[in-house]
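K.L.:
let's see this in three dimensions:
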Amino acid sequence: MAACGGAPAPEPADLLLTNARVYTVEPARPWAQAVAIRDGRIVAVGDDAELASLRGDNTQVVDLGGRLLLPAFGDAHAHPQFGGISHSRCPLHDGRTLEDYQTLVAACVEASPGDGVVYGVGWEDALFPPNGVPRKEVLDAVSTTRPLIFESVGGHSLWVNSKALEVAGITRDTPDPANGHIDRDPATGEPVGGLQEAAMALAEKLVPPPTAAEREAAIVYTARHFNSLGITSWHDAGIPFGADGASETLDAYRAVRESGRLTARVAVAMTWKNEQGLEQLPDLVRASERAEAMGLVSRSVKFYVDGVIPQKTAYMLEPYAHGGGERGKPHIAAEALEQAAVRLDAQGFQLHAHAIGDGGVREALDAFAAARKANGAAGGRHMISHLNVVDPADQPRFAQLDVAAQFQPLWASHYPYMDLTEQAIGPQRSTYLYPANSILKAGARLAYGADWPVASANPLEGLQVAVTRTNAEDPDSGPLLPDEAVTLEQAVRAYTIDVAYVNRMDDAIGSIAVGKQADLVVLDRNIFEIPTDRIGTTKVLLTLFEGRPVHGDLEMP
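P.N.:
Got it, this is the predicted structure:
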């Protein structure tokens, strides 16, 4: 069959999404009305009339009724295995008070009779003012006969009871390990129940490791949860590896992917072992090659440069406001980080740094600058995550060094953890908290990630805070540094094409353009037309992954 003028008729689409408000995230044509999909890819974007010729006898046509259609969201920083397991092994995420935690822990103790360890994740540092250090007495009230070990929602602290301290052999005479400390009573020196950073390993050895089935179930849980939020891609921000590139996490990804349950695109970063040096490179490279061979995006390395602010393990340029001159310590020496950065950048690896304090941020930027000087613009798509405090002198360096600023937008508001942060660093440095707009205006790229399960993975909640800098649960608290808010268009970009960029997926996803995969999301309202303080209440009606529904149904209500 031929069209007018003898030209062959276009091949019909498999799926035609019509009567929509399509925000493409493509500067040349940011808005459209319809999208045509064939074999999981976008074959046309335009008006309903422009795409009418792609309707065939077998084309499924879905009238979106004027609803907003976006490229699916991405997440530039998540911990899928940790997050999934944290929701299966005695989760404390729903607790809001210490009494809630005791009730949840008691239920877990009752549900698993015996004398073994009870382990869980999800307590909030802010419930232990003034410094986020938990107390063993709260857990001792539940049980003094079984080891109780609970990881903070951020993963930087353990909360343990007296029995866990006893079984682990932790006493007043136990020395603090490098890059960690045992929280102690200042008068007696006795452990009080908190273990920070590397000291967590003293008790973690008591916790049974997850089974292969648990690891796989955690990834499947994450995929389904993220799909329900409109997310079809993530960056796994640091997985362990062993000799010859062995990795139980990669084994779990392979099993989930081969069984067809991995409904997302995944980039993985290998966790740099701060206790080692360049001798780990061969095993790291091998692990990365294994990941690439199974269809994941790899060649990324995660460096933990420092810790967190309330417990004063984040590295600051100047001493904390109250702490006798302490300013934290870097978890990796500047010289070692620079050496690793130069070598890895030269081999095409992405450098991904966890840096929370302004000192940690500067150390990371200095290392990236050394790599740039040694290797030129190698195109590694480097990024620094968290950026709780960034000194004004360092804010323009992200653009100068072509380093992406990877923020958790939900953190940039007033809430109890922020109160601990501001108390720890004082008023002047509190004006440098999460300077998203300043870094963006200097010409750098933003990429958003939730650090899930530390915070909600919901991009719509993140978008609301990014543009308002206000806690949706406590709007009366007002905005945190409102001049650091970004526009909604900028925030959407930081959740879509710029996540795809840092994940090295921007050739395939991140915007609605011909040739890209049909990873798309339909919302129940147009976030560009509602008050900004209502964006977070928006619901995802439909998530498409390669043109097929992984959340919701093509039959629009």
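
K.L.:
please make it C-alpha for all contacts and neighbour counts, starting now.
P.N.:
Noted.

K.L.:
can you pull the contacts of residue 177?
P.N.:
198-199 (Cα atoms under 8 Å, 6 or more residues apart in numbering).

K.L.:
that one in helix, strand or coil?
P.N.:
Per DSSP: H, G, I helix; E, B strand; the rest coil, the local secondary structure of residue 177 is coil.

K.L.:
ok, longest strand in the protein?
P.N.:
When the chain is scanned for its longest strand (criterion: DSSP state E), the result is strand 231-239.

K.L.:
elements contacting that strand?
P.N.:
If you count contacts as 3 or more Cα pairs under 8 Å, 6 or more residues apart in numbering; DSSP states H and E, strand 231-239 packs onto strand 73-78, strand 265-271, strand 300-304.

K.L.:
mind running it again at 6 Å?
P.N.:
Using 3 or more Cα pairs under 6 Å, 6 or more residues apart in numbering; DSSP states H and E as the contact test, the elements touching strand 231-239 are strand 73-78, strand 265-271.

K.L.:
following that strand, which helix or strand comes up?
P.N.:
helix 248-258 (DSSP states H and E).

K.L.:
residues contacting residue 551?
P.N.:
Under the criterion of Cα atoms under 6 Å, 6 or more residues apart in numbering, the contact list for residue 551 reads 227-228, 542-543.

K.L.:
which of these are buried?
P.N.:
The neighbour count (16 or more other Cα atoms under 10 Å) marks 227-228, 542-543 as buried among those.

K.L.:
here is a second sequence; please produce its structure as well for comparison:
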Amino acid sequence: MLTSLTTTKAQSFIELPAQTLVINAEIYTLAPEKPWAEAFVYDADGTILAIGSETTLTERYGSDSTIIDLNGQMILPGFQDTHVHVPEAGINESLCLLPATADLSTYETLIKECAVEQADSSWVRAAGVSLFELRNTRELPIDVLDRAVADRPVIILDDLGHAVWTNSAGLRAAEINQNTPDPQGGIIHRNPRSKALTGLLLEDAQQLVRNAAAPDSEAIYNGLLSALQTLAENGITTVSDAGGYWMQNHDAAWQRAADEGTLSVRAANSLYLYPALDKGMQLTQLRKRFDNNPDDWLRFDTAKIYLDGILDLGTAAMISPYHLPVDENYPSGFNYFQTEKLHQYVQALHDIGYRMHFHVIGDRATREALDSIENINGSADAIRARRHRTTHTYLVHPDDIPRFRSLGVIADFQVGADSTDIDYHHYLAEFIGDRAYDLLPVNTLLEGGASVTLSSDWDADPLSPLGIIENALTRASHNIDSLETAIRLVTLDAAFALGHDNTTGSLEAGKFADFVVLDRNIFDVEHHEISEAKVLMTFVGGHRVYQAD
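P.N.:
Have a look, this model is predicted:
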């Protein structure tokens, strides 16, 4: 008998049998003393009672158990994604998808078509454009959108999540005009020559328009449900949602899913720290929203703190200046927070109970994240136990490598095909020189004794954990040397980063039966073929949340 979801109350699944025995499987457990097994049994609470040989467990539990026979398929602990944008990924499915690069006339035509498709929407919404190319065009980008759509505001999300493009109606909706100063952590882009507004808003300035254009609660909830299905299809049983835009009510959509029984993953989610908000007001909101109850499938126990932007926009914070600055106003990149205010926030959030999740791209941002943890007034053991982490972690100065281990800061990486492509590194070398060839130093941090995780950053990058494992093993530099390590970084070590490795991340007695069934044993295929494996079933707490057709 296999179980499925119902929708009556939070995590209200069909009641499990008293005992369920999983047999005839190749089970990679990640338990150090027993890495492989043939069978395991779990109880009505979804807790594993025993794991080991099929003969032994069948003799002991078979007569009193519901049997799941997997016909020799492989089982892994459920994948855990420590950096993923869940509601946004679902919401973005309904946007008009534009090419990353095109001329302005092409974009004008496509936006006109998008406006017709979205005739009933109060905003025209699209995504996918590389706004780097639009900052110095002869014609102002805002004028192009004004011609394309004169009667409604337009929002176009960039392809990297760090900028938006809007029209004059969009600026008015966001209460931005020629005299509006750049907000803390953001750039209201102006033409370098005329100083006219271009309609491009970079880094945190984009939140002014995103907040004004936020979909209604029903659209956010439906986007979340769609994304949850995609997570289950990819064998993901735990996430940490890295958006956390509470001013757009993303957290309310998650809570509704928990309340209505439609939540199909464990979620240790982030809440976004807005650089321009009043500190006292923001801390009050974050204190009210904090939840780290280990018995809850849904927790809000992480603070998402952007420290810089991205290399492509010249907003990544660098210790040494860019060789060719993208923006002459920021020769060494851009900071979201002033140092003193950052340290105040980190101290206050740590005292509330939050773990920090720092967005860092440049090596200066990485250093500033480590500095802010080192500056916390508290016991070293308590600080290490909180498991603060950096994410992206593109560049790390050699002097800062050992600090990850000494401070107990976890380094989270995304090693998608685009970011690890040598052509992308050649491109970045034009701006930052040879530093471009030391991006995403996963193996260096591992060799330095740091705790490391791999995540997706979906939907900016592909979601598949199997693809992540493959890329981590096959990338041209800083590749991981073993499949065992790569699997651990998306299961047990990810569980450690999220603070529930005592109950998830490996398949052992006393832990939850969170597991994924694959159509082949990935230890039996070449590394470059791992992503071809298919997820057949996904179980969370013993409940099946996905089965392939």
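
K.L.:
burial of the counterpart of residue 313 of structure 2 in structure 1, as a residue count?
P.N.:
For residue 313 of structure 2, the aligned position in structure 1 is occupied by residue 311, per TM-score structural alignment. Burial of residue 311 of structure 1, expressed as a neighbour count using other Cα atoms under 10 Å, amounts to 22.

K.L.:
residues contacting residue 311 of structure 1?
P.N.:
Counting by Cα under 6 Å, 6+ apart, the residues that residue 311 of structure 1 touches are residue 131.

K.L.:
ok, the buried ones among the contacts of residue 551 of structure 1 vs residue 127 of structure 1, which is closest?
P.N.:
When those are compared for distance to residue 127 of structure 1 (Cα to Cα), residue 228 wins out at 29.7 Å.

K.L.:
what's that closest one aligned with over in structure 2?
P.N.:
Correspondence of residue 228 of structure 1 to structure 2, assessed by TM-score structural alignment: residue 233.

K.L.:
where's its match relative to residue 453 of structure 2, distance?
P.N.:
Between residue 233 of structure 2 and residue 453 of structure 2 the distance is 21 Å, computed by Cα to Cα, to the nearest Å.

K.L.:
with residue 131 of structure 2 instead?
P.N.:
For residue 131 of structure 2, the distance to residue 453 of structure 2 - Cα to Cα - is 30 Å.

K.L.:
for residue 545 of structure 2, same thing?
P.N.:
Using Cα to Cα, residue 545 of structure 2 is found at 24 Å from residue 453 of structure 2.

K.L.:
compare the two (neighbour count), which wins?
P.N.:
In terms of neighbours (other Cα under 10 Å), residue 453 is the more surrounded of residue 545 of structure 2 and residue 453; the figures are 31 against 25.

K.L.:
does the counterpart of the more buried one in structure 1 count as helix, strand or coil?
P.N.:
In structure 1, the residue paired with residue 453 of structure 2 is residue 447, using TM-score structural alignment. Secondary structure for residue 447 of structure 1, judged by three-state DSSP, is strand.

K.L.:
wait, residue 236 of structure 2 touches residue 79, no?
P.N.:
Yes. Taking contact to mean Cα atoms under 6 Å, the distance of 4.5 Å between residue 236 of structure 2 and residue 79 places them in contact.

K.L.:
need the three-state assignment for the counterpart of residue 499 of structure 1 in structure 2.
P.N.:
If you follow residue 499 of structure 1 across to structure 2 using TM-score structural alignment, you land on residue 494. The three-state assignment at residue 494 of structure 2 reads helix, by three-state DSSP.

K.L.:
can you give me the neighbour number for residue 494 of structure 2?
P.N.:
The burial metric for residue 494 of structure 2, expressed as a neighbour count using other Cα under 10 Å, is 31.
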